[in-house]
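# The following block contains a protein sequence and its predicted model.
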Amino acid sequence: MTDTAAPAAADLATELLDLHRDPRLLTLVNVWDVASARAVAGVEGTKALATASHAIASSFGYPDGENIPLDLMLDMCGRIAAAVDLPVSADLEGGYGDAPEAVRRAIAVGVVGANVEDQMKPVAEAAAQVEAIMAAAAAEGVPDFVLNARTDVYAKGRGRKRDELLADAIERGRAFLDAGAPVVFVPAILSEEDVAALVDAFGPQRLTTIGIPGSPSLSRQEELGVARVSYGPMPQRVALTALQELVEEVHRGGGVPATMRPLT
């Protein structure tokens, strides 16, 4: 164990893991800076935070896809973790060429969970990466690190039949769970039947989905045994939409809405 991982990190990781294992659905509205983190954390019922790599990159003027320097990404993740008293999971994309090292560095700034994409590497290679990530986290004193092992089957499988995509997602997800990941992230517009099949294959409280319009309701996903729903870059888009709507209202001669809340 290095001296960078305080005992509190291990406790926060266990707290985050327990939230995933709870039959009650964990919802994570993703954040991208300290202001958004404090705003989300300040809403009653928020139990943990997750960053959105796309949103952080965009806020610095970078396109998504590991174009933002890892140092800059981790600096913001660390600022977010330091600003709140909740467990924080970071979106580390594909791991910036060395996923275990990226996770080690994330733990050093206070992160206790992470999304890491498989980027459709061969299954054995992707599973070995999962195993290496979990070993790195354990070596840093955070054995309950919540790796949200993401498969890009649907994101990169356009044009393929839905049953083929589902079968591949199941194969990859099972391999990641066997390699030590506590939860598998399958971002896509999934039907209720897809969600049920994934939960059946992985077990209850092992599947993360994304809250894209058209997905099953949160209550139904909870009934089916989904562990977590997160929202990626969409919260930032909602916030920026509100900003544009304010600008439009000002251009019409109006002003800020009476529903505006004070900054926290």
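Received it, and whenever you're ready, just let me know what you need.

# C-alpha from now on. contacts and neighbour counts both.
Fine.

# where along the stretch 1-150 of the chain do the strands fall?
Counting by DSSP state E, counting those that start in this stretch, the segments of the stretch 1-150 of the chain that form strands are 26-28, 49-50, 88-91, 113-117, 146-150.

# So which of the ones you listed is nearest residue 198?
Across the strands of the stretch 1-150 of the chain, the minimum distance to residue 198, taken as C-alpha to C-alpha, is reached by strand 146-150, at 13.4 Å.

# Next SSE downstream of the closest one?
Downstream of strand 146-150, the first helix or strand assigned by DSSP states H and E is helix 162-178.

# Give me the residues contacting that next one.
123-124, 126-127, 130, 149, 151, 153-154, 157, 183-184, 186, 194, 198, 201-202 (C-alpha atoms under 8 Å, 6 or more residues apart in numbering).

# ok, second structure coming up, stack it against the first:
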Amino acid sequence: MTYSARARAFAELHQPGTPLVLYNIWDAGSAAALSKAGAQALATGSWSVAAAQGYGDGEDIPLELLLQIATRITATSDLPLTVDFEGGFAQQPEALTQNAQKLVETGAVGINFEDQIIGGSGLYGVEEQSRRVAAMRAANADYFINARTDLFLKEPDTEKHASLVDQALERAEAYAKAGASGFFVPGLTDATLIARITAGTPLPINVMMRGGMSLSGMAEAGVARASYGPGPYAKAMKQLSEAFAALT
């Protein structure tokens, strides 16, 4: 299957009301485990990949090392892979395009691309982030760009999330016009508000599963993709520590 065909097949897994479940991995070993367990696709989490290599989140891991990890995953699994690419490891459009091209060369058919300013504060303005999304799209016409907004993660008071929905939908519209394939709203957990997001944009919506969120509830809200962020890595490391502690 050609790269374009694999990318399209991955995109087709995003069906509103039938969420694609992505239990985030961090290396080829965890990819193999999920492949055997019946996963439809693979997705890295930036925090998990970095932590597994002794780095902090926020593009602390060297880009070349991240690319090596992605290459090992695609070399050892036939499942489509999407990579958490954070802010693209660059600010300027030309560098973003070049970095995205390098990721495409690993065989990954998708990315997460966020609008928070890595190493800074706040979010890129809508117009600037739209230009950045367009730069990522310039790398390849087919791969899946999951445009992430950090509006909700940046606001710890969930009572204020309702007031951010219109801003989120404005960003979704702008990112879609710039070439985004999907829209990711981590930090938003209220099913009613999520349903407003899914109804307000034609882009397939990705949520991060946290707390009391359920797959059935997200399906009812029209979600097309449910991912788990750093949770799987944290659970695996906790189990590892507990297994060792039980020996002593």
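Good, I have the coordinates. Computed from a prediction, not measured in an experiment: that's the story for all the values here.

# How about the contacts made by the equivalent of residue 24 of structure 2 over in structure 1?
In structure 1, the residue equivalent to residue 24 of structure 2 is residue 30, according to TM-score structural alignment. When contacts are counted by C-alpha under 8 Å, 6+ apart, residue 30 of structure 1 is found next to 49, 50, 51, 52, 230, 231, 232, 233, 234, 235.

# Which two of those residues have the greatest separation?
Among those, the pair separated by the greatest distance (C-alpha to C-alpha) is 49 and 234, which sit 14.5 Å apart.

# Among those two, which residue is more densely surrounded?
Set residue 49 of structure 1 next to residue 234 and count neighbours by other C-alpha atoms under 10 Å: residue 49 wins out with 27 against 19.

# Leaving out chain neighbours, which residue sits closest to whichever residue in structure 2 pairs up with that one?
Structural alignment (TM-score structural alignment) places residue 49 of structure 1 against residue 42 in structure 2. Here the nearest residue to residue 42 of structure 2 in space, its sequence neighbours aside, is residue 81; by C-alpha to C-alpha, 6 or more residues apart in numbering that works out to 4.7 Å.

# What is the equivalent residue in structure 1 for the one you found?
Alignment note (TM-score structural alignment): residue 81 of structure 2 maps to residue 88 of structure 1.

# surely its match meets residue 46?
No: at 11.6 Å, residue 88 of structure 1 and residue 46 do not qualify as touching, with contact defined as C-alpha atoms under 8 Å.

# neighbour count winner among those two?
Taking other C-alpha under 10 Å, residue 88 of structure 1 and residue 46 do not tie; residue 88 has more neighbours (28 against 14).

# Can you give me the distance of the more buried one to residue 65 of structure 1?
Taking C-alpha to C-alpha, to the nearest Å as the measure, residue 88 of structure 1 falls 21 Å from residue 65 of structure 1.

# One more: residue 233 of structure 1?
If you go by C-alpha to C-alpha, the gap between residue 233 of structure 1 and residue 65 of structure 1 works out to 13 Å.

# same thing with residue 235 of structure 1?
18 Å.

# Same check on residue 149 of structure 1?
When residue 149 of structure 1 is compared with residue 65 of structure 1 (using C-alpha to C-alpha), they lie 17 Å apart.

# What is the neighbour count of whichever residue in structure 1 pairs up with residue 246 of structure 2?
Aligned against structure 1 by TM-score structural alignment, residue 246 of structure 2 finds its counterpart in residue 249. As a burial measure, the neighbour count of residue 249 of structure 1 was computed by other C-alpha under 10 Å and equals 14.

# Which secondary structure state is assigned to residue 249 of structure 1?
Residue 249 of structure 1 carries the three-state label helix when classified by DSSP: H, G, I helix; E, B strand; the rest coil.

# what about residue 155 of structure 2, neighbour count?
Residues lying near residue 155 of structure 2 (other C-alpha under 10 Å) number 14.

# Contact partners for it?
In this structure, residue 155 of structure 2 makes contact with residue 161, judged by C-alpha under 8 Å, 6+ apart.

# So what does it match up with in structure 1?
Structural alignment places residue 155 of structure 2 opposite residue 157 in structure 1 (criterion: TM-score structural alignment).

# cool, and residue 204 of structure 2?
Using TM-score structural alignment as the criterion, residue 204 of structure 2 maps onto residue 206 of structure 1.

# burial measure for its match, as a count.
Residue 206 of structure 1 has 24 neighbouring residues, counting by other C-alpha under 10 Å.

# again, but for residue 193 of structure 2
For residue 193 of structure 2, the count of nearby residues is 17 (other C-alpha under 10 Å).

# same check, this time on the one 5 residues further on
A total of 21 residues lie near residue 198 of structure 2 under the criterion other C-alpha under 10 Å.

# Quickly find the element holding it.
Element membership for residue 198 of structure 2, per DSSP H and E: helix 191-200.

# Okay then, goodbye and thanks.
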